[in-house]
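Undergrad: Build me a structure from this.
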Amino acid sequence: MATNALSGKHVLVTRAKDQAEPFINQIEEAGGISHIIPLLLFQPVKSDQLEKAITYINEFDWLVFTSANGVRFFLEEFKKRHLPSSLKARIAVVGEKTEAVLDEYGLKADLLPDRYVAEDLAVTLTTHITAGEKILMPRGNLGRTLLPKELEKAGIEVSDLTIYETVCPPEAKDQFRAFIKSGQAIDVITFTSSSAVRHFAQVLLELRIEEPFKDAKIACIGPIAEKTATEYHLNVDITASTYTIEGLIEAIITYYKEAKKV
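TA: The predicted structure follows:
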């Protein structure tokens, strides 16, 4: 992305630390100045249900992944006992980023919705899966209930398996306090998930700060994060129409290009 559309703009990145680099690179390629305060930390969840799912994996007709983290956490556990290539179940993913991580394990997605949200994945799955088939859905503890509920309505058996949990990093509060104390202005606050929005609100509440970046624009990766931000009384200025970090960067750039025309 060779452009200076974000030249001089200070952008706050709230993604998990180990996932932020590609986003930061794109901000800086567009001329922006990035600041990172991770508001997400992902931790594996070990359980008897996970052990049972891996032991009886061939009883499932489909594996459904709703996030890249779901792929990583599940397949890393699976690799300890089997080769990923031994999976016989067909695989559905929510979007291209999740598909890309799947590819890292030498696996291909059999099903991908046109839009990268649970609503579209539910519709796509119900048109490709027949009643009586069994689905294993490895995902995070904060996953939306819409997808398994819609599939169960269609007579599809769903094993909803929590394999990781999303928490607010313990250092986030001190990082925010120090950053606010520095007086650095922020032009855009970015949220790539509803969890990041919730943790942002949680940290500000604990710090007893209402508007730390009064003039900052709020940018969300898609309508779900936007809805959560609105619920926390944040005024969302930018929402990506393609629900990826590339789509979010493009939306921010478009916003500032349009602003210059006014």
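Undergrad: hey, let's count contacts and neighbours off CA atoms from now on
TA: OK.
Undergrad: can you map out the helices along the stretch 101-250 of the chain?
TA: For the stretch 101-250 of the chain, the helices defined by DSSP state H, counting those that start in this stretch occupy 118-128, 146-153, 172-182, 194-207, 223-231, 245-261.
Undergrad: okay if I get these as JSON lines plus distance to F74 and mean neighbour count?
TA: Shown next, in JSON lines, are the helices of the stretch 101-250 of the chain (distance: least, C-alpha to C-alpha, whole Å; neighbours: other C-alpha atoms under 10 Å):
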{"stretch": "helix 118-128", "distance to F74": "19", "mean neighbour count": "16"}
{"stretch": "helix 146-153", "distance to F74": "18", "mean neighbour count": "16"}
{"stretch": "helix 172-182", "distance to F74": "27", "mean neighbour count": "14"}
{"stretch": "helix 194-207", "distance to F74": "20", "mean neighbour count": "18"}
{"stretch": "helix 223-231", "distance to F74": "24", "mean neighbour count": "18"}
{"stretch": "helix 245-261", "distance to F74": "23", "mean neighbour count": "16"}
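Undergrad: Need these in JSON lines (columns: distance to I27).
TA: Below are the helices of the stretch 101-250 of the chain laid out as JSON lines (distance: least, C-alpha to C-alpha, whole Å):
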{"stretch": "helix 118-128", "distance to I27": "27"}
{"stretch": "helix 146-153", "distance to I27": "32"}
{"stretch": "helix 172-182", "distance to I27": "19"}
{"stretch": "helix 194-207", "distance to I27": "18"}
{"stretch": "helix 223-231", "distance to I27": "20"}
{"stretch": "helix 245-261", "distance to I27": "7"}
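Undergrad: Quick one: closest of the ones you listed to I238.
TA: Closest of these to I238 is helix 245-261, at 6.5 Å (criterion: C-alpha to C-alpha).
Undergrad: What helices and strands are in contact with that closest one?
TA: Helices and strands touching helix 245-261, by 3 or more C-alpha pairs under 8 Å, 6 or more residues apart in numbering; DSSP states H and E, are helix 21-29, strand 217-220, strand 236-239.
Undergrad: Direction-wise, compare it with helix 21-29 and give the angle.
TA: 20 degrees (axes from the mean of the first three to the mean of the last three C-alpha atoms, to 10 degrees).
Undergrad: one more to line up against the first:
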Amino acid sequence: MIFINTRPQGRAEALSQALQQQHIEVIDLPLLRLSARPWSAELASLYAQLPNTHIIVVVSPTAVEIGMAYLAQSHLQLQDLQHICWVAVGEKTAEVLREYGVHSDIPQVETSEGMLSLASLQNLAAGTQIAFWRGEGGRQFMMQTLLDQGMQVHNFVLYQRECPASSVQKMAAVRSRLIQTSEFWMMISSEASWLNWLMLIQHDATLLNKGHYWVLGDRLEQILLDYQAQHHTKYKILKLTNLKTELILQQIMRMQGKL
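TA: Reported below is the predicted structural model:
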């Protein structure tokens, strides 16, 4: 069994080690690299409005780290934000927030839809001010949903997301290995990751169809289903509710008939 670990560097190691302990061949191929956007007048203006915000939605551990660094640069302190409700996309993001002494609400399913279902984002008064600490291109659906509900959204684009150059360089060797096998498994955690994967394989239907794609949440599942229908591909899709190592191992054991 070949499993392609697409998690960013720094977050992939625990899963790779756990899979290798189960005698699974692992290919580390990060599909996203996150890099901070430079401090700007636009960010300075957004941070100046932050004490008037009611909710801050934080979409990744990277958003926490960069967001907090820029909070200090803006000369604000966390005590200026004590009245604010924080929402984290998942446990890893919440864990990093806790390192700063911040409690956050966490959805059961680590997606935009999961966050929108939280009690803290239900029955909000029109005009409620919600800040998003996010990366370029991320959480468009969630922000638009809240805008449609009459909320005021403050868009903190804190970092850029791109396909790592190292993965582009490694792809020739990865392709050679995948050509030798009849199937492989990989996680797809975001639409950006999926688009980067399609770019790396250059829409090679033969290679694409060998994949078992484990996707995070309903919306991403639908994106892959739509692509499948439009391009007449035959890959397999499994929807996950989170990206925890325990869940990945459980799914593999179930697939191997060990559960």
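Undergrad: on that earlier part again, just the helices and strands packed on helix 245-261 of structure 1: most buried one?
TA: Of these, the one with the most neighbours on average (mean count of other C-alpha atoms under 10 Å) is strand 217-220, at a mean of 24.
Undergrad: Not counting that one itself, show me its contacts.
TA: For strand 217-220 of structure 1, contacts defined as C-alpha atoms under 8 Å, 6 or more residues apart in numbering pick out 187-193, 226, 234-240, 248, 252.
Undergrad: Equivalent analysis for stretch 171-187 of structure 1, please.
TA: Contacts of stretch 171-187 of structure 1 (C-alpha under 8 Å, 6+ apart): 9-12, 37-39, 203, 206-207, 212-213, 215-217.
Undergrad: so who does the counterpart of I91 of structure 1 in structure 2 touch?
TA: Aligned against structure 2 by TM-score structural alignment, I91 of structure 1 finds its counterpart in W86. When the contact criterion is C-alpha under 8 Å, 6+ apart, the partners of W86 of structure 2 are I55, I56, V57, V58, V102, H103, S104, D105.
Undergrad: circling back: V45 of structure 1 is nearest to which of the helices of the stretch 101-250 of structure 1?
TA: With distances scored as C-alpha to C-alpha, the stretch of the helices of the stretch 101-250 of structure 1 nearest to V45 of structure 1 is helix 194-207 (17.5 Å).
Undergrad: what about the residue in structure 1 that Y70 of structure 2 lines up against, how many residues close to it?
TA: Superposed on structure 1 with TM-score structural alignment, Y70 of structure 2 falls opposite E77. Neighbourhood size, E77 of structure 1 [other C-alpha atoms under 10 Å]: 16.
Undergrad: Quick one: classify E77 of structure 1 as helix, strand or coil.
TA: Of the three states, E77 of structure 1 takes helix under DSSP: H, G, I helix; E, B strand; the rest coil.
Undergrad: what residue is smack in the middle of structure 1?
TA: Most central in structure 1 under C-alpha atoms, centre = their mean is S193, positioned 5.0 Å from the mean C-alpha point.
Undergrad: Name the nearest residue to the alignment partner in structure 2 of that residue, ignoring sequence neighbours.
TA: Correspondence of S193 of structure 1 to structure 2, assessed by TM-score structural alignment: S190. Residue nearest to S190 of structure 2 in three dimensions, not counting chain neighbours: L220, with 6.7 Å by C-alpha to C-alpha, 6 or more residues apart in numbering.
Undergrad: before we move on, what about A205 of structure 2?
TA: Excluding the flanking residues, the one nearest A205 of structure 2 by C-alpha to C-alpha, 6+ apart is T233, at 6.7 Å.
Undergrad: so who does that neighbour touch?
TA: By C-alpha under 8 Å, 6+ apart, the contact list for T233 of structure 2 reads A205, L208, N209, Y227.
Undergrad: how far away is it from Y227 of structure 2?
TA: Distance, T233 of structure 2 to Y227 of structure 2, using C-alpha to C-alpha, to the nearest Å: 8 Å.
Undergrad: got it, and S16 of structure 2?
TA: Using C-alpha to C-alpha, S16 of structure 2 is found at 28 Å from Y227 of structure 2.
Undergrad: Residue in structure 1 paired with the residue nearest to S190 of structure 2?
TA: Under the alignment (TM-score structural alignment), L220 of structure 2 maps onto A225 of structure 1.
Undergrad: ok, now G127 of structure 2?
TA: That one, G127 of structure 2, aligns with G132 by TM-score structural alignment.
Undergrad: Near the nearest residue to its match once chain neighbours are set aside, how many other residues are there?
TA: Among residues not flanking G132 of structure 1 along the chain, I156 sits closest, at 5.5 Å (C-alpha to C-alpha, 6+ apart). Other residues near I156 of structure 1 come to 20 when the count uses other C-alpha under 10 Å.
Undergrad: Now do the contacts for the counterpart of I156 of structure 1 in structure 2.
TA: Using TM-score structural alignment, the partner of I156 of structure 1 in structure 2 is M151. M151 of structure 2 makes contact with A125, A126, G127, T128, Q129, I130, according to C-alpha under 8 Å, 6+ apart.
Undergrad: Of the residues you listed, which is the most crowded?
TA: Of all the contacts of M151 of structure 2, I130 has the most neighbours under the rule other C-alpha under 10 Å, reaching 25 neighbours.
Undergrad: what sits against it?
TA: Contact analysis of I130 of structure 2 by C-alpha under 8 Å, 6+ apart lists T53, H54, I55, I56, V57, M151, Q152, V153, H154.
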